[in-house]
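>>> Need coordinates for the following:
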Amino acid sequence: MFIFSKPVTLRFGTADDAIWPPALSWYYNYKPLPEPKYKDIPQSEFEFVPMLWGAPETKGDTSFVTTIKDLIKSGVNITNVLGFNEPDAPYSWGGSYLDPITAAQVWVDNIKPLSDMGIRVGLPACTGGQDGLPWLRTFVRECSALVSTGNKKENCTFDFVTIHWYGSFEGLASHMGQYAAEFPNKTMWITEYNFAHQSLEDTQAFYKTSAEYFDRLDFVERYSLFGAFRSDVSNVGPNAAMLSNDGRLTDIGAWYLGKESTGIKPTDGQSVSVAVRHTMSIVSASLIGAAAISWGLF
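Next up is the predicted model:
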């Protein structure tokens, strides 16, 4: 059984919408506003973390910071905000495809005011590819130049680093080590991770090893598995699914909720049509007891 010592969440497809569970403590949906089904749940029970996914269409647009301030005025206690989603990747890969110079200006316009209010902000989440760190170095340099005035040099500040990874555990540990060296004394949120398109044995081994690793590291604050409810809608491979075809918890689904192994494989049971599956959503959601946040299937 896996009992997590750190806040965990799930982000996966819309077909198996779930009711809010006590097993999870936070979520994000790549958007500035919470999901309607969870908007009335206190932040102290199930925290929503807004995200500025990419750059607005209009230069100088500050609608993101306005939206977050309005949320706070309405009584939603926003304490953390996530930055750009994979700005070093093209739209076709799910990235926000944003150059670091433009990103720096958008950050100063929309994220810095929130940081000045005391809200914790996460560094943009680049891919695990070789372009990620160079992108971030340029971004931090350009952002620091924007917030500096005259001879007074300022640093573009952030509170935690966000990590995305879709390879082996050894690669994940190395990637995290590179970020720790690049940004010392910063905590980490692992906001997307999995060992994509692997055998069931390797997928499960990666899950267990990485979860135990995260829980041992003091600088890892939170982690969020990138998975799917069903094998036929998983873009990280069928073996990463948390429910079987007939809606039962797989081993990974059970482990993520701190439960015992079920011995159920993602492909077990008869697959149902999308139309039928939608009507079964509450049943499936009640079974898994997990928050299904829409992340879209690219």
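
>>> drop to CA atoms for contacts and neighbour counts, all remaining ones
Noted.

>>> contacts for stretch 113-126?
By Cα atoms under 8 Å, 6 or more residues apart in numbering, the residues outside stretch 113-126 that reach it are 65, 78-89, 111, 132-133, 135-136, 158-164.

>>> Find the nearest non-adjacent residue to the residue most central in space within the chain, please.
The residue lying closest to the centre of the chain (Cα atoms, centre = their mean) is residue 191, at 3.3 Å. Distances taken as Cα to Cα, 6 or more residues apart in numbering put residue 224 closest to residue 191, at 4.8 Å, once the chain neighbours are dropped.

>>> Can you tell me the element residue 174 falls in?
For residue 174, the host element (DSSP states H and E) is helix 169-182.

>>> Now do the helix or strand just after that helix against helix 169-182, angle only.
Downstream of helix 169-182, the first helix or strand assigned by DSSP H and E is strand 187-193. Here the directions of strand 187-193 and helix 169-182 differ by 150 degrees (axes from the mean of the first three to the mean of the last three Cα atoms, to 10 degrees).

>>> want to put them side by side, so please do this one too:
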Amino acid sequence: MTRSLLFPSLVLWFCLSTIPSRTLAESKPDTTHVSPFFDEHQLEGASIHGHEVHDKRKRGGRNSLLKRCDASKHSHGSKTPASAQYSNSVFPAESKKWGLAWPNGDALYTWSPYLPFTASEHGMEGIPMLWGWSQVDDFSRVVIKGYATKVLGMNEPNEPTQSFMSPQDGISLWKQYIDPLKTQGYYLISPACTNDQTGLDWMQSFVEGCTDCTIDAIAFHFYGTDPRAFVEHATTLHETYNKPIWVTEFADQNFSGSGGQASMPDIYAFQSSVIEFVENTPWIEAAFPFGVMHDMQGVDEWNALLTEDEWPTSLAYNYFG
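From the prediction side, this is the model:
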């Protein structure tokens, strides 16, 4: 599989000024013509970490972001966010394995079937997702032959606040809407469960029950503070299913309910370990750090890849260089 997924520079990606903006009236879904661009109508009803996707708007808008990008083109490093000056020990990622999960558009995936309509013009590959049952109408209408080359399965189907469904329902959804895309040239990436026992159990039941299904790669989400657990979970999934691995969300985040969150030095150390593992593991095909947004949906703010002033954070620079 060709790993032509990512942007050569996060700052360059932020500065794509040729992507036109649309008013809400212009972006209203058209039932007679499929337009492959992202807008807030198209994500209505989807949820990430228990919150509606349309709540995850970046403040300031594209115009203010482009002004900052334009200023950075004429600066000599003075516009680098202050936080980026705190760590020189984490090396920038070298390979094209690093992706962005961002519901504000212009991302590799947006937790929906919809893709940025100018992504391909800038060397970016958008990947549609069938988030869950709530998106089947949009998904079946939009994701057709030639629309994309890869597709992501359901978002955390083992979690009650996400696309929550039984493995049997997941199999039905997969067989009806995703599996047929294989004959249309799509690379099929599994539902992404969380990195706990419920996630492992759900995936096992799903794969074992979907005996006549095509699953090209296994996806998962990781939230934890120990990079060794990240490695162990990815390795377990790879060895269990003998398939490539996609990490479609991850952050140095403690959701256990006990103990504190990681310090910034801890997060840099976590990031360094994860980058080294992903870069040097052939069966890891893509990894998507969380998150490029202001509302981090319960994930500790130190993991943010975008500052309040809409500059890439030092973590973002380390991932995307």
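
>>> Now do the helix holding residue 174 of structure 1: everything it contacts.
Helix 169-182 of structure 1 has contacts (Cα under 8 Å, 6+ apart) with 128, 133, 161, 163, 165, 166, 186, 195, 206, 209, 210.

>>> in structure 2, what residues pair with that helix?
The alignment of helix 169-182 of structure 1 onto structure 2 (TM-score structural alignment) covers residues 227-240.

>>> mean shift of that stretch relative to structure 1?
Following superposition, stretch 227-240 of structure 2 is found to deviate from structure 1 by 1.0 Å on average (mean Cα distance after the TM-score superposition for structure 1).

>>> that older thread, show me what counts as buried in the helix holding residue 174 of structure 1.
For helix 169-182 of structure 1, burial by neighbour count (16 or more other Cα atoms under 10 Å) applies to 169, 172, 175, 176, 179, 180.

>>> What's residue 277 of structure 1 aligned with over in structure 2?
So, by TM-score structural alignment, residue 277 of structure 1 is left unmatched.

>>> what do you get for residue 30 of structure 1?
By TM-score structural alignment, residue 30 of structure 1 lines up with residue 111.

>>> residue contacts, that match?
Residue 111 of structure 2 neighbours (Cα under 8 Å, 6+ apart): 46, 48, 101, 102, 103, 128, 129, 130, 131, 155.

>>> one more time with 10 Å
Listed by Cα atoms under 10 Å, 6 or more residues apart in numbering, the contact set of residue 111 of structure 2 reads 43, 46-48, 53, 101-103, 127-132, 152-155.

>>> Assumed it was part of a strand.
No: if the criterion is DSSP: H, G, I helix; E, B strand; the rest coil, then residue 111 of structure 2 is coil and not within a strand.

>>> any idea how far it lies from residue 68 of structure 2?
27 Å (Cα to Cα, to the nearest Å).

>>> Could you check how many residues crowd around residue 124 of structure 2?
Per other Cα atoms under 10 Å, the neighbour tally for residue 124 of structure 2 reads 20.

>>> Which of the helices or strands spans it?
Of the helices and strands defined by DSSP H and E, none includes residue 124 of structure 2.

>>> Which residue in structure 1 aligns with it?
So, by TM-score structural alignment, residue 124 of structure 2 is matched to residue 46.

>>> Show me the strands in structure 2, by range?
Ranges of strands within structure 2 are 47-48, 51-52, 150-152, 187-193, 217-224, 245-252, 284-289, based on DSSP state E.

>>> Mind reading off the mean deviation between the third one and structure 1?
The reference is to strand 150-152 of structure 2. Mean for strand 150-152 of structure 2 is 0.3 Å (mean Cα distance after the TM-score superposition for structure 1).

>>> State the span of structure 1 onto which that strand is aligned.
Taken onto structure 1 by TM-score structural alignment, strand 150-152 of structure 2 occupies residues 80-82 there.

>>> Contacts for that stretch next, please.
28, 30-32, 47-53, 68, 111, 114-115, 118-125, 159-162, 189, 191.

>>> Please indicate which of the residues you listed are buried?
In the contacts of stretch 80-82 of structure 1, burial by neighbour count holds for 28, 30-32, 47-53, 68, 111, 114-115, 119-125, 159-162, 189, 191, counting by 16+ other Cα under 10 Å.

>>> Relative to residue 284 of structure 1, which of the buried residues of helix 169-182 of structure 1 is nearest.
residue 169 (30.0 Å; Cα to Cα).

>>> ok, now how distant is the closest one from residue 252 of structure 1?
For residue 169 of structure 1, the distance to residue 252 of structure 1 equals 16 Å [Cα to Cα].

>>> again, but for residue 101 of structure 1
Distance from residue 101 of structure 1 to residue 252 of structure 1, by Cα to Cα: 40 Å.

>>> neighbour-wise, which of the two wins?
Set residue 101 of structure 1 next to residue 252 and count neighbours by other Cα under 10 Å: residue 252 wins out with 28 against 17.

>>> which residue in structure 2 lines up with the more buried one?
Using TM-score structural alignment, the equivalent of residue 252 of structure 1 in structure 2 is residue 315.
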